[in-house]
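> Let me see the structure of the following:
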Amino acid sequence: MCIDVPVAMWDFDHCDPRRCSGKRLARLGLIQELRVGQRFRGIVVSPKGTQIVSPSDRELVLRNGVAVVECSWARLDDVPFGKIASPHERLLPYLVAANPVNYGKPWRLNCVEAIAATFFITGFKEYAQYLLSKFGWGASFWEINEPFFDQYSRCHASEEVEAMQNQIIRNLEQSYEDSRKAGVSDYGADLLVANPNH
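All right, here's what the predicted structure looks like:
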């Protein structure tokens, strides 16, 4: 299969190369590495974004693709975001990681999960699944987040996705509170980590 839109990353070498999803995609020839200062005209998934990616970004992805910043969540302050600025920086909505490093943690997606999430939300499911298929745990990312992707895909603009995200979080909080009162152990406790982007 060929992904017919650009897929790129700025890699800051924060991660173990053996576990880095971005480096694995690069070895497979599925992602282009960008230099610091090099511009990218498509969607850039970044914690410095102010809008959430939405189905309305589809045409932008179709024309110019998706890029991510490959770095450690623990070292965001070391990343020169000003030198990789894009007019189309985006946040991702509430999603749960399936990668081995941050499994079960909200918003702690790795490189391939972030790209795949952008593709899922903007209507390129086949591209997302192709990239995830290169990782043994990749199918789990879809399985965990399928209900969320279904809800986000019914939205249009960023504001609608954000409103849907907030409703999802309220529902999770209520479900967790109900199960806690009932004395039932619930995986939902791990799903209520504060969003680092808001």
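
> make it CA atoms for all contacts and neighbour counts henceforth
Fine.

> mind checking the longest helix of this protein?
Of all the segments of type helix in the chain, defined by DSSP state H, the longest one is helix 158-181.

> Now for the residue nearest the centre of the chain: which residues touch it?
Central residue of the chain (C-alpha atoms, centre = their mean): Ala114, 2.5 Å from the mean position. By C-alpha atoms under 8 Å, 6 or more residues apart in numbering, the residues touching Ala114 are 45, 68, 92.

> tell me the contacts of the first one?
Counting by C-alpha under 8 Å, 6+ apart, Val45 makes contact with 66-69, 89-92, 114-115.

> Then the last one?
When contacts are counted by C-alpha under 8 Å, 6+ apart, Leu92 is found next to 45, 52-53, 107, 114, 117-118.

> Could you tell me which of those are located in strands?
With strands taken from DSSP state E, the overlap with those comprises 45, 52.

> Pipe the contacts of Leu92 into TSV and attach distance to Leu76 per row.
Shown next, in TSV, are the contacts of Leu92 (distance: C-alpha to C-alpha, whole Å):
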residue	distance to Leu76
Val45	14
Ile52	19
Val53	20
Trp107	14
Ala114	16
Ala117	20
Thr118	20
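
> Then Arg39 would be within a helix, right?
No: looking at Arg39 with DSSP: H, G, I helix; E, B strand; the rest coil, it is coil, so not inside a helix.

> Please look at it and Pro87 and confirm they touch.
No: with contacts counted by C-alpha atoms under 8 Å, Arg39 stays clear of Pro87, the gap being 9.7 Å.

> Assign a three-state SS to Ile144, would you?
Assigned by three-state DSSP, the conformation of Ile144 is helix.

> I'd like the structure of this one too, to check against the first:
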Amino acid sequence: MNDRQNKNFQTRISILMHRQDDPNKCTAAKLIKFKMASEVRKIPYNAVVLDPFSNIVLTQEDKQDMTGICAIDCSWKLASDMIKIPKKSNINNRKLPALLAGNPTNYAKLGMLSTSEAISGALYILGYKKQALDIMNKFKWGHTFIDLNYNILEDYSNATEQSQTKQIEKEYFPNLFTDTS
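Alright, predicted model coming up:
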């Protein structure tokens, strides 16, 4: 078993902070405070950037060449303006497959994850399950995110290709996909 398959192995987490939310409720700030992530001013080279507007879904394939995960912490209301990644760049922007929020603000809303939930979901999918659970354990409601998404996170973490992930999304969330045939 190599280091990247070892469940205790961790990957680097960085967060680009835009400071648009209440600092007392900011989950990204809490991760930085507890040294579970580092704040950055620019996106690290070869990091997988969590981008809800990307056309490419995060899968196990992304783990091979990445140097870590980078989240962009901003208000959902301003996200489309804040997350602008040039098309021709060395940045690997990926969206998470469909997950339910466990945070009190957006409870059970599809895709409306806090920064910590997005990071935890990405870590889980990439096989860093212990690190994902450690992050969620910092929040009173963190177990709710894991409980709501446990089966789907397990399935996503076993998918190795985009097509498999899309199929899993269709099975769990059929209302997201309309049949145009």
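
> hmm, back to that, can you redo the contacts of Ala114 of the first structure as a markdown table with distance to Leu25 of the first structure?
Formatted as a markdown table, the contacts of Ala114 of the first structure follow (distance: C-alpha to C-alpha, whole Å):
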| residue | distance to Leu25 of the first structure |
| --- | --- |
| Val45 | 16 |
| Val68 | 12 |
| Leu92 | 20 |
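
> From those, pick the one nearest Lys125 of the first structure.
Nearest to Lys125 of the first structure out of the contacts of Ala114 of the first structure is Leu92 (C-alpha to C-alpha; 15.9 Å).

> circling back to that earlier point, for Arg180 of the first structure, see how far away the residue nearest to the centre of the first structure is.
31 Å (C-alpha to C-alpha, to the nearest Å).

> can you check Val45 of the first structure too?
35 Å.

> what does Arg63 of the first structure give?
According to C-alpha to C-alpha, Arg63 of the first structure and Arg180 of the first structure sit 47 Å apart.

> same question, Arg27 of the first structure
Going from Arg27 of the first structure to Arg180 of the first structure by C-alpha to C-alpha gives 45 Å.

> In strands, which of the contacts of Val45 of the first structure appear?
Using DSSP E, the contacts of Val45 of the first structure in strands are 66-69, 89-91.

> Let me have these in a markdown table, extended by neighbour count and distance to Asp78 of the first structure.
Listed next are those as a markdown table, based on neighbours: other C-alpha atoms under 10 Å; distance: C-alpha to C-alpha, whole Å:
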| residue | neighbour count | distance to Asp78 of the first structure |
| --- | --- | --- |
| Val66 | 27 | 22 |
| Ala67 | 28 | 19 |
| Val68 | 25 | 16 |
| Val69 | 23 | 12 |
| Glu89 | 24 | 18 |
| Arg90 | 23 | 19 |
| Leu91 | 23 | 19 |
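
> quick one: which of the residues you listed is nearest Leu131 of the first structure?
Nearest member of these to Leu131 of the first structure, counting by C-alpha to C-alpha, is Val66, at 12.7 Å.

> Next, the contact list for the residue mapped onto the closest one from the second structure, please.
Applying TM-score structural alignment, one finds that Val66 of the first structure aligns to Ile69 in the second structure. Shown in contact with Ile69 of the second structure (C-alpha under 8 Å, 6+ apart): 11-14, 47-50, 119.

> Could you do Phe119 of the first structure as well?
Residues in contact with Phe119 of the first structure (C-alpha under 8 Å, 6+ apart) are 125, 127-128.

> if I look at it, how far off is Ala194 of the first structure?
24 Å.

> which SSE is the nearest residue to Ala98 of the first structure once chain neighbours are set aside in?
Residue nearest to Ala98 of the first structure in three dimensions, not counting chain neighbours: Phe141, with 4.9 Å by C-alpha to C-alpha, 6 or more residues apart in numbering. According to DSSP states H and E, Phe141 of the first structure maps onto helix 138-153.
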